[in-house]
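Undergrad: Pasting the sequence and the predicted model now:
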Amino acid sequence: MENERLLSILSYSSIFYCPLIVPLVVYFAQSNEYAKFHAKRAAVGQTLVIGSGLLSFLAFFMIVFFASEMTETFASVLMVSAFGIFSIVALAVSVWSIIMTIRVVR
């Protein structure tokens, strides 16, 4: 297996062990366009997961700090929807990363 393919596999599978760091290192350290292309795609997907996670934590802290000004129903809808969106995005990007890893292997 060529080094470019191995670096691409590491970029996609890093969502499970070191998200966003490995694709960025591969992107900036590698001169091969194939590896850079896949590292950029992996970084975008992993940024979506991290961004949605940060938004769900923001919703959690809004509920904690502004609980007295919110109704209980609004707070629970906000929390469930924020963590629901995060879960869906994380699951979708994880499945996409697995599929792309398998495609690069072939």
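TA: Good, I have the coordinates.
Undergrad: make it CA atoms for all contacts and neighbour counts henceforth
TA: Noted.
Undergrad: surely residue 79 meets residue 58?
TA: No - contact criterion CA atoms under 8 Å: residue 79 and residue 58 do not qualify, at 9.9 Å.
Undergrad: Which one's more surrounded, these two?
TA: Counted by other CA atoms under 10 Å, residue 79 and residue 58 do not tie: residue 79 has more neighbours, with 20 against 14.
Undergrad: The more buried one sits in which helix or strand?
TA: For residue 79, the enclosing helix or strand under DSSP states H and E is helix 72-105.
Undergrad: want to compare, so here's the second one:
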Amino acid sequence: MTAQGVFLLNRNQAIIASICYFSVFLAPLILPIVAYFVVDEKETKRHAMRALISHIIPFAGLLIVIAGVVGGVITAQGESMVPFFVMITGAAVYFLILIAMVIWNIVQGIKVLRQV
């Protein structure tokens, strides 16, 4: 720990932590969970948990969008265009959140690697 309260990771810890963030492209939930339970270092576990939470957020949003689409289709039955616009807006918001989370994971992975 430095004077500013920042934990420094050794090279192996930094690589594992960055892989947790970059796993958004490969195995979004599996790698952070495995790293969290396998690695003993507290700071690497913290990064694994942050990566896991950032991977869960888009999945939760996807479930909400799917529920909205199903609910909109069931209730609309061709009567109104309002549910259609709500579904499109929900999907657009979901994709914006998804893009933001992917960018955030890339930035965090690079930050962790640059600490070494």
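TA: Received the coordinates, thanks. The structure displayed is predicted, hence computed values, not measured ones.
Undergrad: Quick check: TM-score for this pair?
TA: Scored against TM-score structural alignment, normalised by the length of structure 1, the superposed chains reach a TM-score of 0.89; 105 aligned residues with a CA RMSD of 1.6 Å.
Undergrad: one step back: the helix holding residue 79 of structure 1: which residues count as buried?
TA: Residues of helix 72-105 of structure 1 classed as buried: 75, 78-79, 82-83, 85-87, 89-90, 93-94, 97, 100-101, 104 (neighbour count, 16 or more other CA atoms under 10 Å).
Undergrad: okay, among the residues you listed, which ones form the most distant pair?
TA: Distance extremes for those: the farthest pair is 75 and 104 at 43.1 Å, using CA to CA.
Undergrad: packing partners for the lengthiest helix in structure 2?
TA: If you go by DSSP state H, structure 2 has its longest helix at helix 42-76. Under the contact criterion of 3 or more CA pairs under 8 Å, 6 or more residues apart in numbering; DSSP states H and E, helix 42-76 of structure 2 touches helix 11-22, helix 30-38, helix 82-114.
Undergrad: post-alignment, it versus structure 1, mean distance?
TA: Superposing on structure 1 places helix 42-76 of structure 2 at an average distance of 1.2 Å from its equivalents, by mean CA distance after the TM-score superposition for structure 1.
Undergrad: what about that helix, distance to the chain center?
TA: 8 Å (CA atoms, centre = their mean, to the nearest Å).
Undergrad: just stretch 80-96 of structure 2 next, same as before
TA: The answer for stretch 80-96 of structure 2 is 22 Å, by CA atoms, centre = their mean.
Undergrad: For that stretch, which outside residues touch it?
TA: 58, 61-62, 65, 68-69, 72-73, 76 (CA atoms under 8 Å, 6 or more residues apart in numbering).
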